[in-house]
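K.L.:
what's the 3D shape of this:
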Amino acid sequence: MLQQIGSHARYIQSVLRGTAREDSAATPEYVKRSWLRCLTQYHLDPQSQREPFVLPRQERLARKEQNLELVSFADTEMAHLYHQLAGSGYSIILTDRDGVLLDYYGDLSFRNAAFRTGLVLGAVWSEEHGGTNGMGTCLFERAPLIVHRDQHFFSRNTGLTCCAAPIFDYQGDLVAVLDASGESDRAQQHTLVLVNMSAQMIENRMFLHRFRDASVVRFHSRPELVGTWGEGIIALDASGVIAALDRNALFQLGFKCTGELVGAPLERLFNISLSALVGRSQKKSFHALPIYDTRHGGRFFAVGPLRPRTTRYPQPGAVCSMSWSSAIR
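P.N.:
Model prediction:
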């Protein structure tokens, strides 16, 4: 239920104290954690009517210049996501690591609400400035999430539903957030899945560009998903040792960080050498072939090595057979 401005602060306090008349159990823990940060760390007032913080023009231009590569790789995915959600009232937003809004695909029906709430280029949506919101809270939690209407900290934002997903670089540093925001009266899990899939494709494109001169091995536990947004990617340098792994590769192989793998040969991970994989891939016309995890014996399907620039990903609608739970892990 949308709260009146004067009651929103009381609503937040009642949920945090466990005295809310509504079912406070429906409020996600990450929202409660964010509310506490807003009250105790940032000293924000839920009923504040101050204008959203927008960077001066020159600083906005400098931010975009610093993130040209990110914006460039994100643009195609943002356009596809915008068209997928066409007619739903959602706008697609990209922020940098500090929550500064860098790029925006806006739905005309959402224009007035966007200006009212500060969803404009150069606006700062970190929690310190924007309170609990999809982009800022995603930056803190480092995970896909929905902030739905009254879950926003500031009263002026309680008409919004925000579905946000983080974007990481090849070193595992959070560099951006992709977000779909609108005035939907429902918290759309399906929208979050699409946003997260698009964010992962942006990550993959950035990874492949960063290692465009490396040899790349792509793999997945399901052969039909090799070449999609969910594949694991391993980059190997000229000497044939591991230079980097993306997040999907770490997740599928059960590792938490790349430290113990960078500099190791491919045989550290799989029961096949790089030269053998090259030979077998050529014989198979670069169709996915079975290989096995050396730690646990799990079966994967791999293609490689290929030059990253040859990889073309299907759009999210083509791979929706993957479970939603895996899509928003």
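K.L.:
for the rest of this, base every contact and every neighbour count on C-alpha atoms.
P.N.:
Fine.
K.L.:
what segments of this protein are strands?
P.N.:
Using DSSP state E, the strands of the chain run over 91-96, 101-105, 145-148, 161-168, 174-182, 215-220, 232-236, 242-245, 289-292, 299-306.
K.L.:
same for the first one, what does it pack against?
P.N.:
Judged by 3 or more C-alpha pairs under 8 Å, 6 or more residues apart in numbering; DSSP states H and E, the packing partners of strand 91-96 are helix 68-84, strand 101-105, strand 174-182.
K.L.:
and the contacts of that strand?
P.N.:
Applying C-alpha atoms under 8 Å, 6 or more residues apart in numbering, the external contacts of strand 91-96 come out as 67, 71, 74, 78, 81-82, 101-107, 110, 135, 175-182.
K.L.:
measure A249 to S198 for me?
P.N.:
Note on A249: its distance to S198, by C-alpha to C-alpha, to the nearest Å, is 17 Å.
K.L.:
between those two, which has more neighbouring residues?
P.N.:
Ranked by neighbour count (other C-alpha atoms under 10 Å), A249 and S198 place S198 first, with 25 against 20.
K.L.:
how far away is the closest residue to A165 other than its chain neighbours from F154?
P.N.:
Counting by C-alpha to C-alpha, 6 or more residues apart in numbering, A165 lies nearest to P144, which is 4.2 Å off, once chain neighbours are set aside. Noted for P144: a distance of 21 Å to F154, by C-alpha to C-alpha.
K.L.:
one more, so I can put them side by side:
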Amino acid sequence: MRPDAHLHHAERVHATLRDHSAAARSAVVASWLRSARDHGLDPETSRPPHRIEEARLREAHERLAPMLRAARPTLDRLLETVGDSGCCILLTDRDGVPLERRGRPGDDAAFLNWGLWTGMVWSEAREGTNGVGTCLAEGRALTIHRDQHFYTRNIGLSCTVAPLHDHEGRLVGCLDVSNCRRDADRAMVALVAAAVGDAARRIEAAHFRQAYPQARILLSAEEAGAEGALLALDRDDLVIGATRAARRLYGITAERIAAGLPASAVVGGPASTGDGLREAERGAVSRALARAEGNVSAAARSLGISRATLHRKLARLGLQN
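P.N.:
Model prediction:
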């Protein structure tokens, strides 16, 4: 890197921010503006990333423990994919603090020097525009490549990041792959972005399945853009959980789930016909009979209703022989 590269970058950031229309044209410039105006940062700042205390780091680990357990196998596989390209992998919490890290031992010293290590703070408020912090600020997958970073000391990095959501669809952290080699070009970044996006979906899916171990998991195949749209169903085919992708695809809210949401009302056709509730009831009764091997009295007990009530339901639902 040329000796004047840092000075040139700082001048470019300041000049760009003086153009008040630039932020509307560029997401990166909008982040630069937040960094300078909202967080009071200076692109020439040379201080290293802040490291949180060990006690706070342990607390952060405990808060995100289920996600971390679900993520570890995927992180190990991702390292096999990108590790030999001079990349390190970080899984952070919602505050931009890496809690899990993967990298090749030969690259550790370089990444430690950059501050790409567990316990460091990479929020946008602390580090300005950067992969982790800007992903968390905007809630979307992105790449901050080289001189798109706000701080001049970070312009040697290329960071590709995807957000991570928990089993209730809440943003809880992100997955980052960073590279500090000079030969990291745009073509390589595109390949890394595909790997990061796939790994993030795998982590979310593993965490979701872990959160609902007794549920039946339904994967939506309705739309090409619905990767990771998973529903957790109980024994009565009521939706008890949905990933963020499923919530967005089907308009599922916590209130709808709490009120009792039949799976058929979500994926079984228009809710306005009234068929969803009838089919959900029919399915519940049919399963109760199957579990009771056709014994109506036993099925009624399992449903918490009388034998006479069950007979009336069987007639109404067309299930009587």
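K.L.:
on that earlier part again, what's the closest of the strands of structure 1 to P265 of structure 1?
P.N.:
In terms of C-alpha to C-alpha, the element of the strands of structure 1 nearest to P265 of structure 1 is strand 242-245, at 6.0 Å.
K.L.:
W125 of structure 1 contacts L102, doesn't it?
P.N.:
No. Using C-alpha atoms under 8 Å, W125 of structure 1 makes no contact with L102, being 10.9 Å away.
K.L.:
of those two, who's got more company?
P.N.:
W125 (27 against 24).
K.L.:
contacting residues for the residue nearest to that one when sequence neighbours are not counted?
P.N.:
Once flanking residues are discounted, W125 of structure 1 sits nearest to G99: 4.7 Å by C-alpha to C-alpha, 6+ apart. Neighbouring residues of G99 of structure 1 by C-alpha under 8 Å, 6+ apart: 124-126, 135-136, 139, 176-177.
K.L.:
now the buried members of those.
P.N.:
Buried residues within those, defined by neighbour count using 16 or more other C-alpha atoms under 10 Å: 124-126, 135-136, 139, 176-177.
K.L.:
now, those residues that are in helices?
P.N.:
Using DSSP state H, the members of the buried ones among the contacts of G99 of structure 1 that fall in helices are 135-136, 139.
K.L.:
show me where the stretch 151-300 of structure 2 has helices.
P.N.:
186-211, 244-250, 254-259, 263-267, 275-291, 296-303 (DSSP state H, counting those that start in this stretch).
K.L.:
flag every buried residue along the last one.
P.N.:
Within helix 296-303 of structure 2, the residues that count as buried by 16+ other C-alpha under 10 Å are 296-300.
K.L.:
cool, the fifth one as well?
P.N.:
Buried residues in helix 275-291 of structure 2, defined by neighbour count with 16+ other C-alpha under 10 Å: 276-277, 279-289.
K.L.:
next one: the fourth one
P.N.:
Of the residues in helix 263-267 of structure 2, those scored as buried under the neighbour-count criterion (16+ other C-alpha under 10 Å) are 263-266.
K.L.:
how about the first one?
P.N.:
Neighbour-count burial for helix 186-211 of structure 2 flags 189, 192-193, 195-211 (criterion: 16+ other C-alpha under 10 Å).
K.L.:
and the nearest residue to A195 of structure 2 once chain neighbours are set aside, what is it in contact with?
P.N.:
Distances taken as C-alpha to C-alpha, 6+ apart place L78 nearest to A195 of structure 2, at 7.4 Å, with adjacent residues excluded. By C-alpha under 8 Å, 6+ apart, the residues touching L78 of structure 2 are 195-196, 199.
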